[in-house]
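Student: no sequence on this one, just coordinates:
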């Protein structure tokens, strides 16, 4: 339900951020999210929203989930999402499907939820002759060939993006990610987790690198998706240097949110274009798009969703630096971060590890990892070696949690695929490049058959 509380000072927004603190660690939950491309299996083309020439569209795929108990959400007469319990299936601008899972207690439940969803997707795919592909960047279709979804906010973003970066439209239309939402105990705990998340995000980018192709060719990047974010919108993306400074707090992050230009305001189901305008002006009743009006908490919450740093704070923390990928890595990503941040010992080990790292070194690593992956150099070592050390910390944290499956297994098995990556030095991107050069004869379209769910 919309929060229509009028914002007349920073206090109400501060209280909202502070409400995320959960001193009872037993109440902490894990929220897993992943995106995937949907394609016609006959020719690998992306689906339009309504379908054409007798072929199904994205709308048909969404509605097919209703056979499994999901309920539709509409905007201007168009089904744009499906909800079930605490989970949702939503549409990204280019028709990418996003599963936002329910907040769950442990990784075994996360894996069950993810597997059930993908099994349903496979059944729908058989029925409609469509496939689902987990990659960080669309391997073959140009931006112009990706159909646009009928969501009003995306129209505003499409108009604004070219004004602030050269790759924002590619981010919208051609990328997919996997991420996790995590709780924090207090403001101090939030700050520690925020710093660790930002510092180690390039390692997650390298471990999960899975987007080496652009327009049907090897583009020379391990994670072209991650590179896209470096030229999307500098106001709302990146590593946020102030997080590492003395004085970092909920209020410091709030000030950052208020300084980021707006996209839109919702009123009565309509999206009003406020792109580039100031939320601070809105608080003074001086927003050009709505002169004389003051914002509500719903407006503030909407605005927070339009910030895209590598780690994003709401009433929880979102880890945002990984490519979409194969089935087993959809569970590996949340397990990786849970192991690092849901154990006091592991969290302290991460703090000790990153303490000598300067922000300049983090920036260098952030810009190198998309291209070089695990071969990125950092303080005289390869990122592959640092990643092994970080994985050991995560593994210890997962074992310490001792969250057991019905068969008595802890959560550490969920990161086994990541250990394979550091041991072999082969990322998912490397494996696809090898396949292209080996038995695909340079034809990238084979990815739709060999790497779809």
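Tutor: That came through, no problem. Remember, predicted model here, so these are calculated numbers, not experimental data. Residues are numbered from 1 along each chain as shown.
Student: contacts, neighbours, all on C-alpha from now
Tutor: Noted.
Student: quick check: buried residues in stretch 332-350?
Tutor: For stretch 332-350, the neighbour count (16 or more other C-alpha atoms under 10 Å) marks 332-343, 346-347, 349-350 as buried.
Student: out of the residues you listed, who's nearest residue 33?
Tutor: Residue 33 lies nearest to residue 334 out of those, by C-alpha to C-alpha, at 8.9 Å.
Student: let me know whether my guess that that closest one is in a strand holds.
Tutor: No: in this structure, residue 334 is helix, not part of a strand, as judged by DSSP: H, G, I helix; E, B strand; the rest coil.
Student: right, and it touches residue 204 too?
Tutor: No: using C-alpha atoms under 8 Å as the test, residue 334 is too far from residue 204 to be in contact (10.7 Å).
Student: where exactly do the helices run in the stretch 251-400 of the chain?
Tutor: 279-283, 297-304, 327-341, 344-354, 359-372, 383-401 (DSSP state H, counting those that start in this stretch).
Student: with distance to residue 312 as new columns, can the ones you listed be given to me in a markdown table?
Tutor: Output for these, formatted as a markdown table (distance: least, C-alpha to C-alpha, whole Å):
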| stretch | distance to residue 312 |
| --- | --- |
| helix 279-283 | 18 |
| helix 297-304 | 9 |
| helix 327-341 | 14 |
| helix 344-354 | 18 |
| helix 359-372 | 16 |
| helix 383-401 | 21 |
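Student: so which of the ones you listed is the most surrounded?
Tutor: Looking across the helices of the stretch 251-400 of the chain with neighbours counted as mean count of other C-alpha atoms under 10 Å, the highest average goes to helix 327-341: a mean of 25.
Student: the inter-axis angle of that helix versus helix 344-354?
Tutor: Interaxial angle, helix 327-341 versus helix 344-354 (axes from the mean of the first three to the mean of the last three C-alpha atoms, to 10 degrees): 90 degrees.
Student: what's helix 327-341 in contact with?
Tutor: 30, 32, 34, 107, 110-111, 114, 134, 178-180, 182, 193, 204, 208, 322, 324, 346-347, 350, 391, 393-398, 411-412, 414-418, 453 (C-alpha atoms under 8 Å, 6 or more residues apart in numbering).
Student: for comparison:
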């Protein structure tokens, strides 16, 4: 059977319910706006399985080959007129009376409320609602209950920002009635790991048990971080290579611009992006800067070779997640997984496996930009504007390639390690990361101008950050409270909340004086 037809036969829905639409569906687009979001509609009452059982999916008539896996990635190539923009953003839910992280019961009430009022279909795992689906949008839960929207693939940044508005409007409408607020930051600013609830999702139990074996910060990554990601298309293997190299080199620059996680357990933590730092000691077998991307031989096949040897997390069979940690997908293709002896993988298994790899840029049938912290509303619109302006415009993309072509592996790794601490003030060659960021931001603006959709305004939010080398919330706290912050966590929750109303400023917590300690050297 030809590779293309075998791919068609084996194509099944991604498990975990969380990606059908935002991270998977890439054809066409939808305009999502506030008027529709505000409309109270009849309850759909639908539900979909969280993970379609592999045994019920169409099976290959022949075993998968490496060529099939390469062809799967290559099937993402599409002409420029079909390129779309996908945005994913996570946020922390909290009880507005106590500021404590919301429990699964509270999350379940929110999901049921959204389903009832705004016509979302529920995604179920066993008897638990663990997400929602509406068209090509999905709402899913991260391990600690972080609330994630995986947006639809959209044509313009105006549509993307309207989608963000729509989502935040909906969660506000339901959350208000339940006494729940949402916080846009990259790391949980107040609560310890032991305070975070655990979500009833089978794959997360496997990850939770495995993480301490491969790094010291994996559980923090799972339970206490939030990110914003942008998913973009490519036209060919060569286009993918150019975009991969440009975006991977620039991820530390994006981290610096969007850094927003300077607090831990109520105090400054010594980082501008603790979230980014956490990834350096989570699981280095599946994260990092992927130096092989800059090799002359890089292409779809080389990424497949890399992914084949990344240790697996699980195989999904008989409605159960089977722990396969430590084994490789290469072992699986050879029928050597002792957990499922003699069994061979499907493309569904391959697609699942690709979702468990976490480099700074991730390749599926599109590319994910993974370097930014979660943040307030305006930055949710600024991040896709940043990457679209750079990667969807040929002139800006070539300028980035020219700018970064002589950066060494050691320099890229240095930026990856130091930027989480010193941000835009990180020294680089004869200047600072801020100098690079100014140049890159101008290229992004130029690229957006040439697109012709009047999208440059979405970068206004980060213009000031780069111009002044601002350090985001930590600078805002210092500016408002001086050298001593009373109730620093109160300020975080009331100022960085997704602007859901003044009544959510109530808090009678500690008023202890907490000094703001700036780890960034003067420059």
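Tutor: In hand now; what should we look at? All values reported here derive from a predicted model rather than from experimental measurement.
Student: now what about the TM-score between them?
Tutor: TM-score of the superposed chains, computed with TM-score structural alignment, normalised by the length of structure 1, equals 0.95; 440 aligned residues with a C-alpha RMSD of 1.2 Å.
Student: if we can go back for a sec, now for the buried residues of stretch 332-350 of structure 1, which pair is the farthest apart?
Tutor: 332 and 349 (20.0 Å).
Student: how about the strands in the stretch 151-300 of structure 1?
Tutor: Ranges of strands in the stretch 151-300 of structure 1, per DSSP state E, counting those that start in this stretch, are 177-182, 213-214, 217-218, 237-238, 264-267, 270-273.
Student: which residues in the stretch 1-150 of structure 1 form strands?
Tutor: With strands called from DSSP E, counting those that start in this stretch, the stretch 1-150 of structure 1 shows them at 30-40, 71-75, 78-84, 87-91, 97-100, 130-133.
Student: state the span of structure 2 onto which the fifth one is aligned.
Tutor: The alignment of strand 97-100 of structure 1 onto structure 2 (TM-score structural alignment) covers residues 147-150.
Student: name the residues of that stretch that are buried.
Tutor: The neighbour-count check on stretch 147-150 of structure 2 (16+ other C-alpha under 10 Å) flags 147-150 as buried.
Student: same list, those residues, but as TSV with distance to residue 217 of structure 2 please.
Tutor: Shown next, in TSV, are these (distance: C-alpha to C-alpha, whole Å):
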residue	distance to residue 217 of structure 2
147	21
148	21
149	24
150	25
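Student: which two among the residues you listed are spaced furthest apart?
Tutor: Farthest-apart pair in the buried residues of stretch 147-150 of structure 2 is 147 and 150; separation 10.0 Å (C-alpha to C-alpha).
Student: residue 65 of structure 1 is nearest to which of the strands of the stretch 151-300 of structure 1?
Tutor: strand 177-182 (20.6 Å).
Student: where's the closest one relative to the chain centroid, distance-wise?
Tutor: Strand 177-182 of structure 1 has its C-alpha centroid displaced from the chain centroid by 5 Å (C-alpha atoms, centre = their mean, to the nearest Å).
Student: return the mean post-superposition distance for that strand against structure 2.
Tutor: Strand 177-182 of structure 1, aligned to structure 2 and superposed, deviates on average by 0.3 Å (mean C-alpha distance after the TM-score superposition for structure 1).
Student: so that strand matches what in structure 2?
Tutor: Taking TM-score structural alignment, strand 177-182 of structure 1 hits residues 227-232 over in structure 2.
Student: and the matching stretch, what's buried?
Tutor: Quick answer for stretch 227-232 of structure 2 (16+ other C-alpha under 10 Å): 227-232.
Student: ditto for stretch 188-200 of structure 2
Tutor: Buried-residue list, stretch 188-200 of structure 2, by 16+ other C-alpha under 10 Å: 188-191, 196, 198-200.
Student: can you redo those as JSON lines with distance to residue 482 of structure 2?
Tutor: As requested, the buried residues of stretch 188-200 of structure 2 are arranged in JSON lines below (distance: C-alpha to C-alpha, whole Å):
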{"residue": "188", "distance to residue 482 of structure 2": "23"}
{"residue": "189", "distance to residue 482 of structure 2": "19"}
{"residue": "190", "distance to residue 482 of structure 2": "20"}
{"residue": "191", "distance to residue 482 of structure 2": "24"}
{"residue": "196", "distance to residue 482 of structure 2": "31"}
{"residue": "198", "distance to residue 482 of structure 2": "37"}
{"residue": "199", "distance to residue 482 of structure 2": "39"}
{"residue": "200", "distance to residue 482 of structure 2": "43"}
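Student: measure the residue of structure 1 positioned farthest from its centre to residue 286 of structure 1 for me?
Tutor: Residue farthest from the centre of structure 1, counting by C-alpha atoms, centre = their mean, is residue 292 at 35.4 Å. Plainly put, residue 292 of structure 1 is 6 Å away from residue 286 of structure 1 if you go by C-alpha to C-alpha, to the nearest Å.
Student: pretty sure residue 393 of structure 1 sits against residue 344.
Tutor: No: in this structure, residue 393 of structure 1 is not within contact of residue 344 by C-alpha under 8 Å, at 11.1 Å.
Student: re earlier: relative to residue 308 of structure 2, how far out is the equivalent of the residue farthest from the centre of structure 1 over in structure 2?
Tutor: Under the alignment (TM-score structural alignment), residue 292 of structure 1 maps onto residue 342 of structure 2. With distances taken as C-alpha to C-alpha, residue 342 of structure 2 is found 18 Å from residue 308 of structure 2.
Student: next one: residue 282 of structure 2
Tutor: 19 Å.
Student: neighbour count for the two, which is higher?
Tutor: The neighbour comparison of residue 282 of structure 2 against residue 308 (other C-alpha atoms under 10 Å) goes to residue 282, with 24 against 21.
Student: map that one across to structure 1 for me.
Tutor: Per TM-score structural alignment, residue 282 of structure 2 is aligned with residue 232.
Student: tell me who's in contact with the residue nearest to its match when sequence neighbours are not counted.
Tutor: Closest residue in space to residue 232 of structure 1, ignoring its immediate chain neighbours: residue 168 at 4.2 Å, by C-alpha to C-alpha, 6 or more residues apart in numbering. Contacts for residue 168 of structure 1 (C-alpha under 8 Å, 6+ apart) come out as 161-162, 228-229, 231-233.
Student: what residue is smack in the middle of structure 2?
Tutor: residue 229 (4.0 Å).
Student: and that residue, what does it touch?
Tutor: 87-89, 368-372, 383-384.
Student: repeat that for residue 453 of structure 1.
Tutor: 118, 122, 131-134, 326-327.
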